[in-house]
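# what follows is a predicted protein model with its sequence.
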Amino acid sequence: MSPTAARDVSVDRVGLLDFVRPRHRGILVTTRRDGAPQLSPVTMGVDTAGDIVVSTYPERAKTRNARRDPRASMCVLSDEFNGEWVQVDGTITVVDQPAAVEELVEYFRCISGEHPDWDEYREAMRRQEKVLLRLRIDRWGPISRGGFPARLLAPADEG
């Protein structure tokens, strides 16, 4: 297998959302009370408003941190470890019950499609007291891929 060159591709918001929408693995970064970063691996999606959404519980650190300081970042990962990724920065809104129920339906749809029993799903979300974290994207970096610096690759090896 040929080595690949690292690369960064700048994209507009449409290109960013096209990249993020099919990816559902991310690392959410919130800020702890002492100012240190809190990293949380999450399953995430993009809703119809173009926000990144995460389902979680009210007592989780990421939720408590977002209530105290809404600034956050997400590293959106590809399924392959060496795949492309992007960092987005923005602000989180925590959507609590009962308003969260319908937003959790949209969250499920943007990741998995249709549920076989929406009434059952809604009841489970109420019973579990799930909340939705909505990350409004304010800025983003380039879509990046790791690899060798291009200067170390022969012209035929660049990918």
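Structure's in. What do you need?
# only C-alpha atoms for contact and neighbour calcs from this point on.
Noted.
# quick one: secondary structure of residue 102?
helix (DSSP: H, G, I helix; E, B strand; the rest coil).
# structure two is appended below for comparative analysis:
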Amino acid sequence: MDFNDVVPFFETHKRGVIATRRSNGATHSSIVVCGAYEGNAAFVSVYPRSQKIRNLRRDPNCTVLAVRDDWRGWASVEGQATLIDYHNTDAEEMRVLLRKVYMACSHTEHPDWEEYDQAMIDQDAVIVLVKPERVYGLVR
């Protein structure tokens, strides 16, 4: 199984969990709204100082799990995360990318893009892209 096998699943099931490693080696799990974006599992974190983002800055290895609402199907993507934020990306490029990732994860237009753009700036949003290294699951 490779990522192309689970892209349709990630495109239709946005509820997920990311597992990262704490500094002591323990697993940290956090719920996310996820999707597929340009060959990666993706989500946006609006809390750049969250535990998951701190963990990923230290160790980019992680697993993103997308699940069906009825729990009868799931897909996991293991890989290394790339963190994209306003500190390493041009502001206009970040605005465009945030909108694209929003669409990939929500599958809908935001009702007020200007409000969304400002909220992402105010909250110092971080985009997380996970490059698939291992993919598995029960996709139906």
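Yep, that arrived. Predicted model, so just to flag it, every value in this text is computed and none were measured.
# give me the neighbour count for the closest residue to residue 110 of structure 2 other than its chain neighbours.
Sequence neighbours aside, residue 116 is the residue nearest to residue 110 of structure 2 in space, at 7.4 Å (criterion: CA to CA, 6 or more residues apart in numbering). Residue 116 of structure 2: 16 surrounding residues under other CA atoms under 10 Å.
# structure 1: which residue goes with residue 116 of structure 2?
Under the alignment (TM-score structural alignment), residue 116 of structure 2 maps onto residue 121 of structure 1.
# then residue 32 of structure 2?
In structure 1, the residue matched to residue 32 of structure 2 (TM-score structural alignment) is residue 42.
# for residue 62 of structure 2, same thing?
Aligned counterpart of residue 62 of structure 2 in structure 1: residue 72 (TM-score structural alignment).
# count of neighbours near that match?
By other CA under 10 Å, 22 other residues sit near residue 72 of structure 1.
# if we can go back for a sec, name the element the residue nearest to residue 110 of structure 2 belongs to?
Using DSSP states H and E, residue 116 of structure 2 maps to helix 113-122.
# give the contact list for the most centrally placed residue in structure 2.
Centroid check for structure 2 by CA atoms, centre = their mean gives residue 43 as the closest residue, at 2.2 Å. Counting by CA atoms under 8 Å, 6 or more residues apart in numbering, residue 43 of structure 2 touches 32-35, 101-102, 105, 127-129.
# keep only these that stay in contact in structure 1.
Contacts conserved in structure 1 for these, counting by both residues aligned by TM-score structural alignment, their matches' CA atoms under 8 Å: 32-35, 101, 127-129.
# need the residues you listed in a markdown table (columns: neighbour count, secondary structure and distance to residue 48 of structure 2).
Putting those into a markdown table (neighbours: other CA atoms under 10 Å; DSSP: H, G, I helix; E, B strand; the rest coil; distance: CA to CA, whole Å) gives the following:
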| residue | neighbour count | secondary structure | distance to residue 48 of structure 2 |
| --- | --- | --- | --- |
| 32 | 19 | strand | 14 |
| 33 | 19 | strand | 16 |
| 34 | 30 | coil | 17 |
| 35 | 30 | strand | 19 |
| 101 | 22 | helix | 16 |
| 127 | 23 | strand | 9 |
| 128 | 23 | strand | 11 |
| 129 | 24 | strand | 14 |
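# what about the closest residue to the match of residue 62 of structure 2 other than its chain neighbours, how many neighbours?
Closest residue in space to residue 72 of structure 1, ignoring its immediate chain neighbours: residue 30 at 4.9 Å, by CA to CA, 6+ apart. Residues within reach of residue 30 of structure 1, counting by other CA under 10 Å, total 27.
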